[in-house]
Every structure is written in C-alpha cells, then in structure tokens.
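S.K.: My questions concern the predicted model and sequence given below.
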Amino acid sequence: MLALPLILIAYLAGSLSAGVIVARVLGLGDPRQDGSGNPGATNLLRLGGRRAAAVTLLADAIKGVIPVVLAHGLGVDGAALAAVGLAAFMGHLYPVFFGFQGGKGIATGLGVMLAWAWPVGLMALGCWVLMAAVFRLSSLAALTSFALAPLALLATGYPALAAGGAIMALVTGWRHRGNIQRIAKGTEPRIGKRQT
C-alpha cells in the first residue's frame, strides 16, 4: 500500500515541467510552442542559452531522483520501485499541471536510473555524453543510452528495474519518432544550434 501514494507523489513531481517554468521566469515564452516544441534542456539551450538549459537539466533530473530515493529509503524495492521511477518519468511526459503537454523525459529518466542503480545511471549518462559529443545529436544520444540501460540493469541483477527501463526505452523511442525520421533524412538539428 505504501507504493501507491509514492507513485502519485512521483507523478506529481514529474509533472513540474522545469523547462516551462524556467522559460517563463526568463521571459523566453513557451518552449512547447517555440524551437523544437519540447520543454527540455536541449530546446532551452537553443532558445535561451546555457544557463536556461543547465537549470532545466538539473531540475528535470532531480525530480527523477528524489521520488525514487524517497521510496527506496522507505523500503520500497523491486517492481514497486520500478513503478515509482516510471511515474516520475511519465509525469514529465504528461504533466497534469501543464495540460499533459510535456517533454521527452531524458533528464528525468536519467535521474530515475541514477537513483535505481547509480552505476547503470552513470553508464547511461556516459553513453549520452559520448554519443552527443561525437554526433552532436541529442536525440540519438538519448535513444542509444536508453536502449542500453535495460540490458545493463538486467546484467547487474535488477530484473524488475530492467523491465521498467525497457518501458522507458520503448516510450522514448515513440516520443522520438519524429527525431528518428529527421536523423534518417539528415535534417535533425545539432546540439547548440539555435532555432530561428
């Protein structure tokens, strides 16, 4: 029974869309309507620069970490812990406070992975950084790191969390379907390129 309120708390925490809040504070408009239309750190980088992106990235990651750490501290594990992490992730994608129009969940998902199993979270983060540095495509970096994370969770003895990671990977692929098409066409915007 303890897991149910924690899942709700995680969803509500995930629903706090940092990108929208940061953009409003800095007078950048609504990132869901400008640039790529995604209220994540990559679009905030394009619209408002490094400061806006850094704050958004950190806040989105933290809201993935805190609910999972709280649940773990209260003795929740296994499938219930996976559900708490997924709730935070889905809250970011479909935030109740912002008309269910959220981002793609990469920073929040990485935060969840770090809290689930920090070595796997660091592996996923390292994979993202490497892919982003080489290809300058945030979407490709996200797709690669999220695809590898469930395998790493399974290999390190976390089958329930691996199932949760697999769901996140599938949802990430779905949310990035437009990006995948643009990657194939060679029209996907590079990291740091401002939208005009």
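M.R.: Structure's in. What do you need? Numbers count the residues shown, from 1 in each chain.

S.K.: For the rest of this, base every contact and every neighbour count on C-alpha atoms.
M.R.: Fine.

S.K.: can you give me the helices in the chain?
M.R.: Per DSSP state H, the chain carries helices over the ranges 3-14, 18-25, 41-48, 50-73, 78-93, 106-116, 118-135, 138-155, 159-175, 177-185.

S.K.: Of these, give the one that comes closest to Arg194.
M.R.: helix 41-48 (4.2 Å; C-alpha to C-alpha).

S.K.: what's that closest one in contact with?
M.R.: Helix 41-48 is contacted from outside by 19, 23, 28, 31, 34-37, 50-54, 56-57, 138, 191-195, using C-alpha atoms under 8 Å, 6 or more residues apart in numbering.

S.K.: again, 7 Å this time
M.R.: Applying C-alpha atoms under 7 Å, 6 or more residues apart in numbering, the contact partners of helix 41-48 are 19, 28, 35-36, 52-54, 56-57, 191-195.

S.K.: from these, which single one is nearest Leu154?
M.R.: Closest approach between the contacts of helix 41-48 and Leu154, by C-alpha to C-alpha: Leu57, at 26.8 Å.

S.K.: check contacts around that closest one.
M.R.: Neighbour list for Leu57: 41, 107 [criterion: C-alpha under 7 Å, 6+ apart].

S.K.: re earlier: which of the contacts of helix 41-48 count as buried?
M.R.: 19, 28, 35-36, 52-53, 56-57, 191-192, 194 (16 or more other C-alpha atoms under 10 Å).

S.K.: ok, so of these, who is nearest Pro95?
M.R.: Nearest member of the buried ones among the contacts of helix 41-48 to Pro95, counting by C-alpha to C-alpha, is Gly19, at 11.9 Å.

S.K.: Can you name the residues that contact that closest one?
M.R.: Listed by C-alpha under 7 Å, 6+ apart, the contact partners of Gly19 are 39-41, 44, 56.

S.K.: Could you list the buried residues of stretch 76-87?
M.R.: Neighbour counts over stretch 76-87 (16+ other C-alpha under 10 Å) mark 76-77, 79-87 as buried.

S.K.: take the one below as the second:
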Amino acid sequence: MGGFVQNIGLIFAAYVLGSLPFGLWVAKLWANINIREYGSGNIGVSNVLRTIGPVPAIIVLVLDAGKGLIPVLLAKQMLSNETMWFIVGIAAIIGHSLSLFANFKGGRGVATAGGVLLGLSWKIVLTLLIVWLVTLWISRFISLSSILAAVSLPISLVVFGFPPSYWVLGAGLALFVIWRHRPNIERLLAGTEYRIGEKAQKH
C-alpha cells in the first residue's frame, strides 16, 4: 500500500510541477504580453522564440525541460521500478500540455519530454536531437522537426534495447506529442506554418 501511495504521490507531484506555465510567465515578465495572443497561441519555447526572441526562449527551454528532468531524477532515487520512472515523467509532460494553472491548456510538450528522456537515457536524447536538428536544417519548421523526433522515439527505444514497457510508453508519448501538434500539422498542409526566423503576429 505504501508503495502505491508513493507512486501516486510522485505522479501527482510531477503533474503539478509540469503544470507550471513558465512560457506564459516569462513572456509576461519579459515583454508584458500574453503569449497566448501571439503566433500559434502556444506557451511553449517555439512561440516564445518567434514572439519575443532567443534569450527568453532559452530561459523557457531550460525551465520546461527541468519540469521533466527533476521528477524523473526523484523517481529514480525513490523507486526501483524503471517503468514508473517513465510514467512519472509522462505525468509531467501531461501537466505541461494540460496545465492546472492555465485552464488545462499548455504547450506541445516537446521541451518537457526532452527533460524526461534526458533523465532516462542520454543516448535517446542525442538520437532524437540529431533527428530534430537535421529536419530543422532541411525544412526550417520547428513543428515538423518535433513531430519527426517524436516518431523516432519508440523506434530508438527498441533499437537501444529498452524493455517492452518503454516501447509502449514511448509510442503513447509520441502519439500524444503528435496529437498536440494538430494545429501545426494543419498549417503545414495549408502552407501557412511558421518557419524559424519568422516573427509571430498578434491575433
């Protein structure tokens, strides 16, 4: 019973930590704007980059990634079940995307997922980062880079010999990230998606 309560407690704590809308707060403090009124309306790193600039975007990137990394590191210290480490991390990603403090709206979950995966395996992060960077270099679409990196996640987990539970969780996480990119996919198909370097406009 104690182990179950501890698991639930960590999952809930990860969700709450993941819910902290750093993109929203940094945009307000840095530029006194509501980031949800600009560009894609997203509170994540890419919209902060397009709307305000690289320095606040880097700040948001570090903070959002930390929301994923910290719960996983805590779970690794407190729990012996490796599958639970990943589940705790996914709770943080869900918190970021469906924030308790932003009317259950949030970012796409990419930076926070990066933090989670960094806590689990640097090899996976390096592999996905290469996919992300190569796609960005070719296409200049941050969203497409993130989608293809998400697709690469379950494949990488299989290739690097992680247990089947990780394959399932990785596939689920990839589908969640792709689902969160629905508006981006629509803009990609319509030819109206933002490319890196383009300035976001207010709605």
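M.R.: Cool, the structure landed. These figures come from a predicted structure and were not determined experimentally.

S.K.: Post the TM-score for the overlay when you can.
M.R.: Comparison of the two superposed chains (TM-score structural alignment, normalised by the length of the first structure) gives a TM-score of 0.94, and 196 aligned residues with a C-alpha RMSD of 1.3 Å.

S.K.: Switch the helices of the first structure over to CSV; also include distance to Gly99 of the first structure.
M.R.: Converted to CSV, the helices of the first structure look like this (distance: least, C-alpha to C-alpha, whole Å):
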stretch, distance to Gly99 of the first structure
helix 3-14, 13
helix 18-25, 12
helix 41-48, 19
helix 50-73, 18
helix 78-93, 11
helix 106-116, 18
helix 118-135, 29
helix 138-155, 24
helix 159-175, 17
helix 177-185, 21
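
S.K.: Redo the buried ones among the contacts of helix 41-48 of the first structure as TSV? Include distance to Gly164 of the first structure.
M.R.: As requested, those are exported to TSV (distance: C-alpha to C-alpha, whole Å):
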residue	distance to Gly164 of the first structure
Gly19	25
Leu28	34
Gly35	31
Ser36	27
Ala52	30
Ala53	27
Thr56	24
Leu57	22
Ile191	28
Gly192	31
Arg194	34
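
S.K.: Stretch 15-34 of the first structure: how far from the chain's middle?
M.R.: Centroid separation for stretch 15-34 of the first structure versus its chain: 16 Å, with C-alpha atoms, centre = their mean, to the nearest Å.

S.K.: which parts of it are buried?
M.R.: For stretch 15-34 of the first structure, burial by neighbour count (16+ other C-alpha under 10 Å) applies to 15-23, 28-32, 34.

S.K.: and which of those residues is nearest Pro159 of the first structure?
M.R.: When the buried residues of stretch 15-34 of the first structure are compared against Pro159 of the first structure (criterion: C-alpha to C-alpha), the nearest one is Ser15, at 26.8 Å.

S.K.: Tell me how far Pro95 of the first structure lies from His72 of the first structure.
M.R.: As judged by C-alpha to C-alpha, to the nearest Å, Pro95 of the first structure and His72 of the first structure stand 23 Å apart.

S.K.: Of the two, which one has the most company?
M.R.: Neighbour tally, Pro95 of the first structure and His72, criterion other C-alpha atoms under 10 Å: the higher count belongs to Pro95, 22 against 17.

S.K.: Can you tell me the closest non-neighbouring residue to the more buried one?
M.R.: Once flanking residues are discounted, Pro95 of the first structure sits nearest to Ser15: 3.8 Å by C-alpha to C-alpha, 6 or more residues apart in numbering.

S.K.: when you align them, which residue in the second structure goes with the one you found?
M.R.: Applying TM-score structural alignment, one finds that Ser15 of the first structure aligns to Ser19 in the second structure.

S.K.: wait, isn't its match in contact with His96?
M.R.: Yes: shown here, Ser19 of the second structure and His96 form a contact pair, counting by C-alpha atoms under 7 Å, at 4.7 Å.

S.K.: Go through the buried residues of stretch 76-87 of the first structure and say which is closest to Ile180 of the first structure.
M.R.: Relative to Ile180 of the first structure, the closest of these is Leu86; by C-alpha to C-alpha it sits at 22.9 Å.

S.K.: mind checking what the closest one lines up with in the second structure?
M.R.: When the second structure is aligned by TM-score structural alignment, Leu86 of the first structure is paired with Ile90.

S.K.: and its match, how far is that from Arg182 of the second structure?
M.R.: The value you get for Ile90 of the second structure to Arg182 of the second structure, if C-alpha to C-alpha is used, is 19 Å.

S.K.: Then Tyr194 of the second structure?
M.R.: Separation of Tyr194 of the second structure from Arg182 of the second structure (C-alpha to C-alpha): 14 Å.

S.K.: More neighbours: those two, which one.
M.R.: Tyr194 (21 against 12).

S.K.: Next, the contact list for that one, please.
M.R.: Tyr194 of the second structure makes contact with Phe141, according to C-alpha under 7 Å, 6+ apart.

S.K.: Now which residue in the first structure aligns to it?
M.R.: Tyr194 of the second structure maps onto Pro189 in the first structure, by TM-score structural alignment.

S.K.: neighbours around the counterpart of Gly49 of the first structure in the second structure, how many?
M.R.: Using TM-score structural alignment as the criterion, Gly49 of the first structure maps onto Gly53 of the second structure. By other C-alpha under 10 Å, 15 other residues sit near Gly53 of the second structure.
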